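Chemist: sequence and computational prediction follow.
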Amino acid sequence: MALSIWEALAVLAAGIGAGTINTIVGSGTLITFPVLLATGLPPITANVSNALGLVPGSISGAIGYRAELKGQKRRILRLGGAALLGGLIGAILLLALPSDAFDAIVPILIGLALVLVLLQPRIAAAVKRRREQTGTEAHPDGGPVLLGGLFLASMYGGYFGAAQGVLYLSLMGLLLHDNLQRINAVKNILGALVNGVAAVFFLFVADFDWTAVLLIAVGSTIGGQIGAKVGRKLPPTVLRGVIIAVGVVAILQLTLR
């Protein structure tokens, strides 16, 4: 489908915004998806085009956070496997299930994730005290509970992806004993893996619009670098506030659309 110059500029700007917010928190799809629908693309085609276009932005954001990734290779390999499998299954479900299949449950999931983000410091402190009393240590990679949670979050990410980053941050923030910026760096890698595996699958089996894909790809790549510069400077409390604010907007948009 041919886009007018103004539509093309709108999609490019949406890509920049999505790449920026995805790197800092997640939920960039809530910017790009409505814009693609407004250009006249069918929902499934818009969703697939969006997933393809955001892959370079995810990679760009991960590169921007490369300093925070040091020492996390083992963790990324372990969690990345669950993300890849979940993302592939989610991409398959996108083409197999009705487009509104997750509409009812997704706002609830995001709401629970926000509660976890908000309460994470207190919960983590309580868990730490409990471990000190029992003499046990935290699993460096979160253990089976985190793997299972990330698998389900990645399955949702391959299906649609709005606020996927919020789900990742809430799970890892609760189950990993690490600072929020290093966790955010891992989140960007997992997002790149999920978007990437879904994109490869979509290339062979789904309809997409190359113009939209390229515009979002260029925009999200730029946005990924912007997001990395901004996000890495945010103190943990401010970053947590941004996560909650974005999550609330995501819930409102998903329930009201």
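Modeler: Here it is on my side, so go on. Residues are numbered from 1 along each chain as shown.

Chemist: only C-alpha atoms for contact and neighbour calcs from this point on.
Modeler: Noted.

Chemist: name the nearest residue to residue 196, sequence neighbours excluded.
Modeler: Leaving out its chain neighbours, the residue that sits closest to residue 196 by Cα to Cα, 6 or more residues apart in numbering is residue 55, at 5.8 Å.

Chemist: second structure follows, compare the two:
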Amino acid sequence: MSLLDIGLLVVAGFFAGLVGFVTGLASIVSYPALLAVGLPPVTANVTNTVAMVAVGVGALSNSTREVADTGPKLWRWALYSAAGGLVGAGILLLAPAGSFEAIVPFMVAFAALALLLQPRLRALAGGRDMPRTYSVSLFVVAIYGGYFGAGAGVIFLAIALILTSEKIWRATILKSFLLGVANLVAAIGFAAFGPVHWGAAAAMAIGALAGGWCGPPVVRRIPPSVLRVVIAMAGFGLAVWLWVR
């Protein structure tokens, strides 16, 4: 890679980290950047997963108290995310290329619609927490996160806001942490068995770390209803892009 390529990946990593924390759409910035510097699709995919671990690290370093306040259930959720990330990585490495990619745009669009309807859906649920349903959903979404991940943050956020009583600010932090866990487990598998481009991963991770760190202060300043609608609209845009690409 040239110095220009490295610079592009650092800058793309920063915006992927910031956008990823705020909206859950990091891969829509980072994945095309990796393709732009010449990486093949599978290499770009696994390299992206490795690099995006830095988003969670950066965000966690700037929101440790909020994550810790979740209590013991956080570790149970982390285990579901880790297991899903491991399964997703295995699918990417072992299954035929393109496995279940056809349903991904519909998954993202459904999550975006759920975000728009979240107040009504919570009202229909009587405001109750649904811990078992949330745990299973978390595991399923983490599989997708470990497999490809574009829009996984939107889906994470949607299930948190619908199946738990978490407010959007804390749900955004938890989304970043739990998706980071899924990415970390998948990244370990890719490091051992996948075609990771370590130079590209390192360059993008530097930017992603800074972008993730900047994410929590930005989200604190956005009104919750505005943030929810913006993320939903971005999710619909991503679904269209995944459908036509």
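Modeler: Right, received. Where do you want to start? Quick caveat, the model's predicted, so the values are computed rather than measured.

Chemist: any idea what the TM-score is?
Modeler: Once superposed, the chains reach a TM-score of 0.95 (TM-score structural alignment, normalised by the length of the second structure), with 245 aligned residues with a Cα RMSD of 1.4 Å.

Chemist: quick check, central residue of the first structure?
Modeler: Residue closest to the mean C-alpha point of the first structure, counted by Cα atoms, centre = their mean, is residue 165 at 3.2 Å.

Chemist: is it true that it touches residue 21?
Modeler: No. The pair residue 165 of the first structure / residue 21 is not scored as a contact, 9.7 Å apart, by Cα atoms under 8 Å.

Chemist: what is in contact with the two at once?
Modeler: Counting by Cα atoms under 8 Å, 6 or more residues apart in numbering, the contacts common to residue 165 of the first structure and residue 21 are residue 27.

Chemist: residue in the first structure matching residue 11 of the second structure?
Modeler: Counting by TM-score structural alignment, residue 11 of the second structure lines up with residue 13 in the first structure.

Chemist: now stretch 173-191 of the second structure: which residue numbers in the first structure?
Modeler: Matched against the first structure by TM-score structural alignment, stretch 173-191 of the second structure falls on residues 185-203.

Chemist: which positions in that stretch come out as buried?
Modeler: Residues of stretch 185-203 of the first structure classed as buried: 185-199, 201-202 (neighbour count, 16 or more other Cα atoms under 10 Å).

Chemist: swap in stretch 142-149 of the second structure?
Modeler: Within stretch 142-149 of the second structure, the residues that count as buried by 16+ other Cα under 10 Å are 142, 143, 144, 145, 146, 147, 148, 149.

Chemist: just the element for the corresponding residue of the first structure for the fourth one, please.
Modeler: Right, residue 145 of the second structure. Matched by TM-score structural alignment, residue 145 of the second structure corresponds to residue 157 in the first structure. Here residue 157 of the first structure sits within helix 143-159, counting by DSSP states H and E.

Chemist: mean shift of that helix relative to the second structure?
Modeler: By mean Cα distance after the TM-score superposition for the first structure, the fitted helix 143-159 of the first structure averages 0.6 Å away from its aligned residues in the second structure.

Chemist: contacts for that helix, please.
Modeler: When contacts are defined by Cα under 8 Å, 6+ apart, helix 143-159 of the first structure is touched by residues 79, 82-94, 164, 167-168, 171-172, 175, 194-195, 198.

Chemist: excluding chain neighbours, what is closest to residue 166 of the second structure?
Modeler: Nearest to residue 166 of the second structure is residue 160, by Cα to Cα, 6+ apart, at 6.8 Å.
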